[in-house]
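S.K.: Sequence and predicted model, in that order:
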Amino acid sequence: MKKTSIQEIKKIIDQIQDENNPFLKQLTLDSRKGVKDLLEKWHHTKKQERDQRKQYIIMETYERRLRKDGFKLIAGLDEVGRGPLAGPVVSAAVILEENSYIPGLNDSKKLTEKKREELYSEIMSKSVAVGIGILSSEEIDRVNIYEATKKSMLAAVQNLSVQPDYLLLDAMKINSIYPEISIIKGDAKSVSIAAASIVAKVTRDGIMKDYHEQYPHYGFHLHMGYGTKLHLDALNDFGPCPIHRKTFAPIKKLFE
């Protein structure tokens, strides 16, 4: 055993999935620190994988119940951008494949930007359909943010390439032509809503980064339009730009 280098052991152990693999048991007899560290890391990784799988199963509860009732094309909906002072509100509708498994899927707010982007790619490849709805700052000012959010969600559903037969929404009701359930903190309780929250967030962040190229004074690529000190200081220095929401304080005061 000791003739096997730690580098060679790492290559072997990276391919092992079963905790009862005899090679792992042999490694427990190896006194080298490097081997012990490899074993500890392997067990830690497998525990993380088990925990993620358990969490995913819990977050599939609504989808499993609905499938038992005969619903197959279940769309999760979520929105991003209700609170910012600038930019659109963006909603996503996601119908995941029935047997999909996306490790680490969670509420977009609990994930790093890098992880969101990784999951976004996986969601797009494991979805039956994805629809996006975008309502501009002008429309938000015209109808108010709550109505604009509903309209963006309805647009996301309409932009799906297949018709859903049930909707799961994060703390909203949109009264579409489809049956729906509103779930408080749904992005942490439903894989479909969590997937929608990630798609909506990544989509909106991309839009705001593009706006940064047009309006570089405001730092939209950093705060995505939210009312940070950087953003408020820029508003004081330069005033609002065309994508600012004129009905939102403190921008509203600039027009009084």
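M.R.: Ah, there it is.
S.K.: CA only for contacts and neighbour counts going forward, please
M.R.: Fine.
S.K.: Which parts of the stretch 151-256 of the chain are helices?
M.R.: Along the stretch 151-256 of the chain, counting by DSSP state H, counting those that start in this stretch, helices occupy 191-214, 220-223, 229-238, 251-254.
S.K.: Could you pull out the buried residues of the longest one?
M.R.: Read that as helix 191-214. 191-205, 207-209, 211-212 (16 or more other C-alpha atoms under 10 Å).
S.K.: picking up where we left off before, can you lay out the helices of the stretch 151-256 of the chain as JSON lines showing distance to Ile145?
M.R.: JSON lines is the format used below for the helices of the stretch 151-256 of the chain (distance: least, C-alpha to C-alpha, whole Å):
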{"stretch": "helix 191-214", "distance to Ile145": "16"}
{"stretch": "helix 220-223", "distance to Ile145": "19"}
{"stretch": "helix 229-238", "distance to Ile145": "20"}
{"stretch": "helix 251-254", "distance to Ile145": "14"}
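S.K.: Okay, one more to line up with it:
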Amino acid sequence: MNHGLVAGVDEAGRGPLAGPVAVGAVILDPARPIAGLGDSKALSQARREHLAPLIQAQALAWHVEWVWPAEIDRLNILHATLAGMSRALRALSPGPAHALIDGNRLPRDLPCPAQALVKGDAREPAIMAASILAKVARDHFMRELEHRHPGYGFALHKGYPTPEHFQALRELGPCEQHRRSFAPVRALLAPTLLD
């Protein structure tokens, strides 16, 4: 059994029509446990915002990797996310001896042995911490994106496919942060067949 450093990995933002996926990777310090960790989706925004700096201050290593819409469109959402997970693990210093990755798929080119954990963000503290960092970082980015691309409502829906987002897409068309490979965006870009 390997008693080396264990990293948790999770992402935020696979489902939205716009913006990047954020992938968090965290090696927690067993000597400095962080109270109140949980699945980022189950925590309030205020709780996530409170925990993120604690994780950054007390973890042995952490990194948030960005997977941008162009890469998502080139590789597809699954393969782009897996590539981001591999990069996030490689960016950790010190590097992990083992990784626990939320979900049921493992990237091919990992820098260490790994295990996929379904619902890992509700079971494993290192994955919970990675989930929180990814969600907080992505939410911050989407609020900033609202200033660069006003009118889409990114600060509210964070790029997810809500009725308000669909309405803005119909009125404004896609911006450069929209994922062209996602069907609702692609449909708006398709040339009309009525000509």
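M.R.: Sure, I can see it. Keep in mind it's a predicted model, so treat the numbers as computed, not measured.
S.K.: Just give me the match in the first structure for Glu176 of the second structure.
M.R.: Under the alignment (TM-score structural alignment), Glu176 of the second structure pairs with Pro242 in the first structure.
S.K.: ok, longest helix in the first structure?
M.R.: helix 33-59 (DSSP state H).
S.K.: what's it aligned against in the second structure?
M.R.: Following TM-score structural alignment, helix 33-59 of the first structure has no partner segment in the second structure.
S.K.: buried set for stretch 48-63 of the second structure?
M.R.: For stretch 48-63 of the second structure, burial by neighbour count (16+ other C-alpha under 10 Å) applies to Arg48, Glu49, Leu51, Ala52, Ile55, Gln56, Gln58, Ala59, Leu60, Ala61, Trp62, His63.
S.K.: Identify those among these that sit within helices.
M.R.: Arg48, Glu49, Leu51, Ala52, Ile55, Gln56, Gln58.
S.K.: residues touching the third one, list them.
M.R.: The contact partners of Leu51 of the second structure, by C-alpha atoms under 8 Å, 6 or more residues apart in numbering, come to Gly36, Leu37, Ile132.
S.K.: Which residue in the first structure aligns with the second one?
M.R.: Yep, that's Leu37 of the second structure we're talking about. Checking TM-score structural alignment: Leu37 of the second structure goes with Leu105.
S.K.: Surely that match touches Val191?
M.R.: Yes. Taking C-alpha atoms under 8 Å as the definition, Leu105 of the first structure is a contact partner of Val191 at 6.9 Å.
S.K.: Just give me the residues shared between the contact sets of the two.
M.R.: Common neighbours of Leu105 of the first structure and Val191, using C-alpha under 8 Å, 6+ apart, are Tyr56.
S.K.: Excluding chain neighbours, give the residue nearest to Arg90 of the second structure in space.
M.R.: Pro111 (6.3 Å; C-alpha to C-alpha, 6 or more residues apart in numbering).
S.K.: and the gap between the equivalent of that neighbour over in the first structure and Lys151 of the first structure?
M.R.: Counting by TM-score structural alignment, Pro111 of the second structure corresponds to Ile177 in the first structure. Look at Ile177 of the first structure and Lys151 of the first structure: by C-alpha to C-alpha, to the nearest Å, they are 14 Å apart.
S.K.: Contacts only, for Arg48 of the second structure.
M.R.: Ser40, Ile132, Val136.
S.K.: Can you give me the distance of the alignment partner in the first structure of it to Val143 of the first structure?
M.R.: The alignment partner of Arg48 of the second structure in the first structure, by TM-score structural alignment, is Arg116. Arg116 of the first structure sits at a distance of 30 Å from Val143 of the first structure (criterion: C-alpha to C-alpha).
S.K.: cool, and Pro164 of the first structure?
M.R.: Taking C-alpha to C-alpha as the measure, Pro164 of the first structure falls 27 Å from Val143 of the first structure.
S.K.: Compare these two (neighbour count), which wins?
M.R.: For Pro164 of the first structure versus Val143, neighbours defined as other C-alpha atoms under 10 Å are more numerous around Pro164 (21 against 12).
S.K.: Tell me the residue in the second structure aligned with that one.
M.R.: Match for Pro164 of the first structure (TM-score structural alignment): Pro96.
S.K.: I figured its match hits Pro113, correct?
M.R.: No. Applying C-alpha under 8 Å, one finds Pro96 of the second structure not in contact with Pro113, separated by 9.1 Å.
S.K.: mind listing the strands for the second structure?
M.R.: 6-12, 21-27, 61-67, 98-102, 114-117 (DSSP state E).
S.K.: With respect to burial, which of the ones you listed scores highest?
M.R.: Most buried of the strands of the second structure, by mean neighbour count (mean count of other C-alpha atoms under 10 Å): strand 21-27, with a mean of 31.
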